[in-house]
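A.B. asks: Please work out how this folds:
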Amino acid sequence: MAALLTTYDSGDRIWSGSKRTFTYTDETSIGKIIFTNMKNWPNNVSQINDEDGGTVTFNEAITWAIRVAQIFKKKGFQYPDVIGLPVRNSTYVMSVAVACYLNGTPFHAINPVMDEATMTHVFSITKPKIIFCDGQDYEKVQAASKEWQPDILTVTDPIKGVPHIQSLLDPTPTEAFYQPEPLKEGSQQTMAILCSSGTTGLPKAVCISNRSLQHDFPWWSRLEQRPDHFSHGNGHWLHPHHNPKSLFSRLLCEARGEVQDQLCHFGASPYVSPDQLSRSIERSHGLTSVHNLYRRIHLYDHTEKSSGAL
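C.D. replies: You can find the predicted model right below:
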C-alpha cells in the first residue's frame, strides 16, 4: 500500500489518489505534448520527404525520438546541457529534435552552410555536449568544436569510423514505458536555441522558452480533435502559426504562379483567390487537409499588401 501514490486525510477519513495533471498547461513541456499526441495517432503521416517520397508516421518518429532521448539520459545529458544541430532536413532530424524536447535538453540549430569561423563563434556560446551533422560537414563541425571536443554523429552520408544516427535507434527493453522528463525551470525553461541573422555582426544565440513554443504552436492542443490537420513536408511543420516567411510563403508563391499561369492561358484575370490557392497547395503536395489554410492565405495576403511586398 505504501508504494501507491495515495494520501489519507485522518480528519475527513478520506483516501485520495494522485492529483490529476492537465495535458496542456504552461508547466507542461512541449516534449510531453508532442509525445502524447504522437502516441494518440500513431498511424498518421508526420513527415514526407520531397526528394525520395519516403514517409514517416507518428509511431516511427516518436519511437526513434524515445530511443535517442534514452541515450541522452544514459549519457547524463540534462538541462541546461545543449545538443547541436547544424543539419539539413533529412529523415531522422525531426526525431532528434523531438528527443531533445523529451529529455528537456535544448537543441542549438544553426545553418550548416556557415563557414568554419562563424560556426566556431556560434557553437562556442553554447558548447553542445553532442552534435548531429551531415557527413559532408563533419570536418568543418569537428574543427569548429575542437575547443571542447563533443561527441559528433552523422545523420546522412555515413563516414567510416564516425558514429551514425542509426547506432542510436536500436530497440530498448524500456522504450514502451518511457515518459518525457518534466521541466526543471517551469514554463520559462529554454527548449530551443536558434540564431539571429548576423546582418549586424556575428550571429547571436536566441533562446526559445517552453512557453513560447506552446504559444507559437497552439494547434498541438487541437490535434486530438482533428488529427488529419497535421501535415509535414521537407522538414517543416505546415500550420497557420508557422513563420510565413519560410515554407508557407514558398508554397503560396508556387501555388499563385501555377494558378496564374492557368488563368492567363485561358485569358482570364490573373487575380488568384484564397480558395484557388488552397486547392492548388493541397493538390500539388498531396495534403488531405491543411489547418485553417483559407484564413491563413487571407491574413498573409493582407499583410504582404499592407507592406507593399506584393
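
A.B. asks: When you work out contacts or count neighbours from here on, use the C-alpha atoms and nothing else.
C.D. replies: Will do.

A.B. asks: Once you drop chain neighbours, what's closest to residue 189?
C.D. replies: Leaving aside its chain neighbours, residue 189 sits nearest to residue 209 (5.3 Å; criterion: C-alpha to C-alpha, 6 or more residues apart in numbering).

A.B. asks: quick one: which helix or strand includes residue 206?
C.D. replies: strand 205-209 (DSSP states H and E).

A.B. asks: Could you list every helix and strand in contact with that strand?
C.D. replies: Counting contacts by 3 or more C-alpha pairs under 8 Å, 6 or more residues apart in numbering; DSSP states H and E, strand 205-209 packs against strand 190-195.

A.B. asks: One more, please, to line up against the first structure:
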Amino acid sequence: MKKDYKIVDNVIYMPDLEYQPDPRGIGWVYYENMLKNKDLLAQVDGETGEEDTFGALLQRCIRAAIGLRLAGVEYGDVVSVCTYNHLNSCVPAISSMFIGAKIAALDPSLSLPDALHLFKIVMPKLIFVGEESVELIENVIREAQCKTTVVVFGPSEKHIPFSHFGESPVEELEFKPVTVKNIKDVAVIMFSSGTSGLPKGICHTHYSVLRAHPNEMRLGTNASLMFASDSPYWNVFLFYLNYSIQNGTARVLYPRFDRNDTWKVFSRKVTLACLNITELMILCCTPKPESIDTSALRLIITGSSPISVSQISKARALFPNVLIRINFGQSEVFPNILCFDMGDPEEVELLTKKPNSCGLPKTGISYKIIDLETGKALGPNQKGEVRIKTELQLSGYYNMDSKGIWDEDGWLKTGDYGYYDEDYCFYIVDRIKEMFKYQYWHIIPAIIEGIIITHPAVLTAIVIGIPHELDENHAMAIVQLKKGASASEEEIQKYLDEKVEDRQRLRGGVKFVEKFPLTPSGKVNRFVLKQMVLQNTI
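C.D. replies: I've put the predicted structure just below:
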C-alpha cells in the first residue's frame, strides 16, 4: 500500500478527502455536467439501439422537474419510482435532485407486502411507474390509504402519462435547479435489510453523495460504455448513474439481466460491466454465441457477497483478457468501501495476484478489524468484523431509530466478517448479520423461521444461507423437533413452500438437530451452526 496512510494500534487511518462538494447540492452538479456534456452519448437502449445524448436527457429531466413542481412536490418531499431499466428510468432521480426532493425507489418484482412496507416508510407524494407495475402500485396506494400521484412510463387513461408530464416550454427555458438549504439535507433513500426484521430506509445526503471525487470509483480511463443490470431500486444504479453524469460516460441499458439470453448484454461494445456473482457465474455456464464480440471489454466488476477463488478463476478463464475486480460496498457508504484502483499499475498487479481480494483502503475512509468477543482491533490475517469511519456514510435511517448503526466510538459496523493481509489487501469472508442473499434478494431468516415453527412437530428452527455458485446462497433450515414428534425434510419443505415466495424456499434443504450451539448469552450461535453444516458435522 502507498505511504499515504498511518497505522495506530491496528487501526488504518487514510488521508482525508481533498475534494470539496459543491455547496449548491447534487441538482446543480448534475445540471452543469449534463449541460457541459450535452453533445456526448449518455445512454443506449441495448434492445432497440436508440441513443440518448446528455442534452436530450437533460431536457426531459428539466420537464419532469417542472412537472413535479406543478404536481405539488416541494423541497424535502419524497418522490419514488418503480420500473425496470429504460431511457427514462433515471429521470425521476435527476429531476428530484433538481428541485430538492428526496428519491426512493421500489422494484417491480417486489411482492405487495414488501412493496407496501417500503412505501409506508417513505410515503411518496408522487411515484413514477413502469407499465408492468401499475397494478402493484395501485394496490399499494389503496392499502396505504394515501393520495400519491402516479405517473406512468407509457400510455394511461387513469394516471398521468410520462410523455405529457411537465410540458411547459416557457418554464423550461428559464429553469434552474434549486440550491439546497443545507448540503447535509437528505437527497437519497436506499432500502436495505437489517440484521433482523424488515428493510430500513438508508439516508444519504447531498454531502455524502458529492464528498468523494467523481473518479473515486477507481475505474481507470477505459470506461467509455458501461453496463449494469440493476433497476433504480438497487444502490448500484445510483452509483453508476452518478459516475456517468459526473464523468460524461455512457451507459447501455437493458430492462434486466435475461437468464434466457445472457450474452445479449455484450451485443454493444461494452468496456465495463458490473455483474453480481450470480450473473457472472451464469455467463460462465452458458456457451458464448459466435456473434458476440467482447474484445472491447476491459473490466468486470463483481461483488454483493463473498466470492471464492474458484469462482474468480472460472470468470478469468471465460474472459482471459479482462480484469475482474471485486468491490466491497454497502448502501450505507457512497459509492464503495474497498476496491483496487484500475488507474494504478501497482494495484492492478495486486489484483491479478490476489484474485479474491476486494481491494486496498481508500482515501477518506479509516478501517479496523474488530474481534467480536473482545472488541479489540486486530492485525493482519486476523479475522473479525470490518468497521469504518468516513464522511461518505449514511446520515441514519429514514423515520426510524438509527441506534446500532455505529459502535460507541462512532465506527460504522458493516456486519461483514473479514481480514486484511500483510499488503493491506482486504478479504470478505462472510456476513455476520443473520441475513443472506439469494440472487439479488436479501433473505431474512426470521420471517422463514417464524413460519416453520408453526408446524405442529417443530420446536425451534434456524435458517442459514448455504453458499451456492450461481445464486450466492440457498436457504437451509436446521430444525429441532418437539419431543416425541416426527417430520421429514420433504414435509417441512412442502409446508413452507405453500406460504412463502419462491426466493424464500429451502433450496439448501433441511437438517435436524437435537440441540443448537449457543452463545454465552444463550442465543443460537448462527456462525458456529453454519460452520458445522459446511464441515458436515451435522
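
A.B. asks: how much does the helix or strand that the strand holding residue 206 of the first structure is followed by stray from the second structure?
C.D. replies: Once strand 205-209 of the first structure ends, the next helix or strand along the chain (criterion: DSSP H and E) is helix 210-216. Overlaying the second structure shows helix 210-216 of the first structure at a mean distance of 1.6 Å from the equivalent residues (mean C-alpha distance after the TM-score superposition for the first structure).

A.B. asks: Could you list every helix and strand in contact with the helix or strand following helix 210-216 of the first structure?
C.D. replies: Toward the C-terminal end, the helix or strand that comes next after helix 210-216 of the first structure (DSSP H and E) is strand 232-233. Applying 3+ C-alpha pairs under 8 Å, 6+ apart, one finds that strand 232-233 of the first structure contacts strand 45-48.

A.B. asks: which residues in the second structure does the helix or strand just after the strand it packs on match up with?
C.D. replies: Sequence order places strand 55-57 as the next helix or strand after strand 45-48 of the first structure, per DSSP H and E. Counting by TM-score structural alignment, strand 55-57 of the first structure falls onto residues 51-53 of the second structure.

A.B. asks: which parts of the matching stretch are buried?
C.D. replies: Neighbour-count burial for stretch 51-53 of the second structure flags 52-53 (criterion: 16 or more other C-alpha atoms under 10 Å).

A.B. asks: okay, now the corresponding residue of the second structure for the residue nearest to residue 189 of the first structure: neighbour count?
C.D. replies: The alignment partner of residue 209 of the first structure in the second structure, by TM-score structural alignment, is residue 205. Neighbourhood size, residue 205 of the second structure [other C-alpha atoms under 10 Å]: 25.

A.B. asks: I'd like the distance between residue 205 of the second structure and residue 128 of the second structure.
C.D. replies: With distances taken as C-alpha to C-alpha, to the nearest Å, residue 205 of the second structure is found 22 Å from residue 128 of the second structure.

A.B. asks: likewise residue 369 of the second structure?
C.D. replies: Residue 369 of the second structure is 42 Å from residue 128 of the second structure, by C-alpha to C-alpha.

A.B. asks: ok so, going back, buried residues in the strand holding residue 206 of the first structure?
C.D. replies: Those would be 205, 207-209, for strand 205-209 of the first structure by 16+ other C-alpha under 10 Å.

A.B. asks: got it, and stretch 78-91 of the first structure?
C.D. replies: Buried residues in stretch 78-91 of the first structure, counted by 16+ other C-alpha under 10 Å: 78-79, 81-88, 90-91.

A.B. asks: show me where the stretch 301-450 of the second structure has helices.
C.D. replies: Taking DSSP state H, counting those that start in this stretch, the helices of the stretch 301-450 of the second structure run over residues 309-318, 345-353, 445-452.
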